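K.L.:
fold the following.
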Amino acid sequence: MSDNLLEIKDLNVKVGEKDILKNVNLVIRKGETHVIMGPNGSGKSTLVNTIMSNPKYEVTSGQIIFEDEDVTDMAADERAKKGIFMSFQHPIEVPGISVENFIRTSKSSVDNKPVSVLKFNMDLSKRMNELEMKPEYAARYMNYGFSGGEKKKTEILQMQILNPKLAMLDETDSGLDVDAVRIVSQGIKNFKKDDKSLIIITHHKEIIANVVPDYVHVIIDGTIVKEGDASLIKKIEEEGYGWIRDEVNSSNGN
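P.N.:
Coordinates of the predicted model:
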């Protein structure tokens, strides 16, 4: 088995009749953290939703390889059992199902075996305490009436307990205040171990203050047009994406 955890080969994706991703290639090795940036509507969320097998996104050509296995045609639940997790930009409310029951059921499904209630509750309590979540949140309906920060903390809580091989965080920092960003950032650091890989979509550097990315990729108009290290984030924050567009146009002879 290779060191590649995820390999995207010549991926083309459309939503409805609109082509979104165009010949995207990406390799993520075990233990690596990759940040994906780009203007709004450039295809960032489309990429992670496609990796997670959201049926809204249609793969027209290309492959998604996970641990040397072609998962391009696998359903989302099958990919979750393989070790892929996605934190949503806008987590949905699930009235009638408590946070505790939701995560415990998810854990049992992903691991494909019953979960020890005592061990699970101890782990849940520990993780919630680290994320500065009050104990009563465990009994509340999943995300129902939660603030933006509470929803994002719950996403990180799920990630930590489900313990996937690859976690994809879609703008987990959007709408968070400074304290919430700090807590969520620390939660990501606590999850990140040598064998865990991350894809983080963000517009800001604060969320990765505790986890320095190995690679930064910039998507514009559905194509990865620029790659670099963490210093690329700072330059984009200071100068925007205009200079990258100029580089692309220049290389295309425009």
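K.L.:
switch to C-alpha atoms for all contacts and neighbour counts from now on
P.N.:
Will do.
K.L.:
neighbouring contacts of stretch 227-237?
P.N.:
With Cα atoms under 8 Å, 6 or more residues apart in numbering as the test, stretch 227-237 has contacts from 203-205, 212-218.
K.L.:
any idea how far that stretch is from the chain center?
P.N.:
19 Å (Cα atoms, centre = their mean, to the nearest Å).
K.L.:
next one: stretch 225-238
P.N.:
How far stretch 225-238 lies from its chain's middle: 19 Å, per Cα atoms, centre = their mean.
K.L.:
check stretch 52-71 too.
P.N.:
So, by Cα atoms, centre = their mean, the centroid of stretch 52-71 is 15 Å from its chain's centroid.
K.L.:
start and end of that stretch, how far apart?
P.N.:
10 Å (Cα to Cα, to the nearest Å).
K.L.:
so which bits of that stretch are buried?
P.N.:
Going by neighbour count (16 or more other Cα atoms under 10 Å), the buried part of stretch 52-71 is 52-53, 57-59, 62-67, 71.
K.L.:
equivalent analysis for stretch 38-52, please.
P.N.:
Burial within stretch 38-52, assessed by neighbour count using 16+ other Cα under 10 Å, is assigned to 38, 42-52.
K.L.:
which residues touch residue 140?
P.N.:
By Cα under 8 Å, 6+ apart, residue 140 lies in contact with 97-99.
K.L.:
I'd like the distance between it and residue 33.
P.N.:
Residue 140 sits at a distance of 32 Å from residue 33 (criterion: Cα to Cα).
K.L.:
residue 185: which element?
P.N.:
helix 178-191 (DSSP states H and E).
K.L.:
which elements pack onto the very next helix or strand once past that helix?
P.N.:
Note on helix 178-191: by DSSP H and E, the next helix or strand toward the C-terminus is strand 197-201. On a contact count with 3 or more Cα pairs under 8 Å, 6 or more residues apart in numbering; DSSP states H and E, strand 197-201 meets strand 33-37, strand 166-170.
K.L.:
before we compare anything, build this one as well:
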Amino acid sequence: MSDKLLKIKDLHTTVEDKEILKGLNLEINKGEIHVIMGPNGAGKSTLANTIMGHPRYNVVSGNIDFENEDIKELKTNERAKKGIFLSFQHPEEVPGINVENFIRTAKSAIDEKPVSMLTFNMKLQKKLDALKMDKSYAERYLNVGFSGGEKKKNEILQMILLEPKLAILDETDSGLDVDAVKIVSQGVNMYKNDTNSILIITHNTKILEHLTPNFVHVLIDGKIVHTGDASLADEINTNGYERFLNDNLK
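P.N.:
Modelled structure (predicted):
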């Protein structure tokens, strides 16, 4: 059995007829943590939304293979059923649907079978404790009145309970204080195993203080221009993106 989970080759994506991704290549194997870093406007969130199948993002050419299957034509919910999860940069508030019902319904839809309410609630309460979230969150409307940190923790809670094969975290550490970043990182480590993978998209290195990525990629002007190990994130944190921007102009 192949360990290849995601393979993106020569991906070109437009948003409102503007080309954002310009021949991007990326391969992720099971059991790996990959980090995408880059300046604002480089195409980081476009990559996340394109993998997830957001209809606003149009794939002009290139391939997106997930477990050796071309998923470019699949709808977002179909990609979720395949095992892809996207944590939103700005989670939406959904009045009228509480957290417990939302995640349990999503789990049932992805697994395509009923989920035992008792079993699910026991697991939910255990994960709430692990993420230092009050048990009352389960009964609150999804993200309504949640602080920024609570919304991000809620995204991690969904990831842990839905158990995707590939989790894409888009700016999950953005706007969080030190304690919240630590808890979110603990949640990521709780989820991580040898059969799944994580793609972290970020413009800073706060979350990486508690995680050790296998690969760090620099995304500049719609392409990955450099790949390294965890030390690359430290270099960027110290020196910024100047040398990569200069190399891209050559």
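K.L.:
and stretch 150-162 of the first structure, how far out from the chain middle?
P.N.:
Chain-centre distance of stretch 150-162 of the first structure: 12 Å, with Cα atoms, centre = their mean.
K.L.:
ignore what I typed, I meant stretch 137-157 of the first structure.
P.N.:
Distance, stretch centre to chain centre, for stretch 137-157 of the first structure: 17 Å (Cα atoms, centre = their mean).
K.L.:
check stretch 116-129 of the second structure too.
P.N.:
Stretch 116-129 of the second structure sits 23 Å away from the centroid of its parent chain (Cα atoms, centre = their mean).
K.L.:
which one in the first structure is aligned with residue 145 of the second structure?
P.N.:
Correspondence of residue 145 of the second structure to the first structure, assessed by TM-score structural alignment: residue 145.
K.L.:
let me see the contact set for its match.
P.N.:
residue 93.
K.L.:
that one in helix, strand or coil?
P.N.:
Here residue 145 of the first structure is recorded as coil under DSSP: H, G, I helix; E, B strand; the rest coil.
K.L.:
what does the one 10 residues further on give?
P.N.:
Following three-state DSSP, we place residue 155 of the first structure in the helix state.
K.L.:
among the buried residues of stretch 38-52 of the first structure, which one sits closest to residue 21 of the first structure?
P.N.:
Closest approach to residue 21 of the first structure among the buried residues of stretch 38-52 of the first structure (Cα to Cα): residue 43, at 6.3 Å.
K.L.:
state the distance from the residue positioned nearest the centre of the first structure to residue 89 of the first structure.
P.N.:
Centrality entry for the first structure: nearest residue to the mean C-alpha point is residue 168, 1.6 Å, by Cα atoms, centre = their mean. Distance of residue 168 of the first structure to residue 89 of the first structure, given as Cα to Cα: 11 Å.
K.L.:
list the contacts of the closest residue to residue 94 of the second structure other than its chain neighbours.
P.N.:
Distances taken as Cα to Cα, 6 or more residues apart in numbering put residue 142 closest to residue 94 of the second structure, at 5.1 Å, once the chain neighbours are dropped. Residue 142 of the second structure makes contacts with 93-99, 102, as judged by Cα under 8 Å, 6+ apart.
K.L.:
swap in 7 Å and give it another go.
P.N.:
The contact partners of residue 142 of the second structure, by Cα atoms under 7 Å, 6 or more residues apart in numbering, come to 93-95, 97-99.
K.L.:
go ahead and build a ChimeraX selection from the buried members of those residues.
P.N.:
In ChimeraX, a selection of the buried entries from these looks like this (16+ other Cα under 10 Å):
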select :97,98,99
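K.L.:
now the first structure: which of the contacts of residue 142 of the second structure match?
P.N.:
Counting by both residues aligned by TM-score structural alignment, their matches' Cα atoms under 7 Å, the first structure reproduces these contacts from the contacts of residue 142 of the second structure: 93-95, 97-99.
K.L.:
circling back: residues contacting the helix holding residue 185 of the first structure, please?
P.N.:
By Cα under 7 Å, 6+ apart, helix 178-191 of the first structure touches 131, 149, 153, 156, 160, 173, 207-211.
K.L.:
how close does that helix sit to the second structure?
P.N.:
For helix 178-191 of the first structure, the mean deviation from the second structure after alignment is 0.6 Å (mean Cα distance after the TM-score superposition for the first structure).
K.L.:
that helix: which residues count as buried?
P.N.:
Neighbour-count burial for helix 178-191 of the first structure flags 180-188, 191 (criterion: 16+ other Cα under 10 Å).
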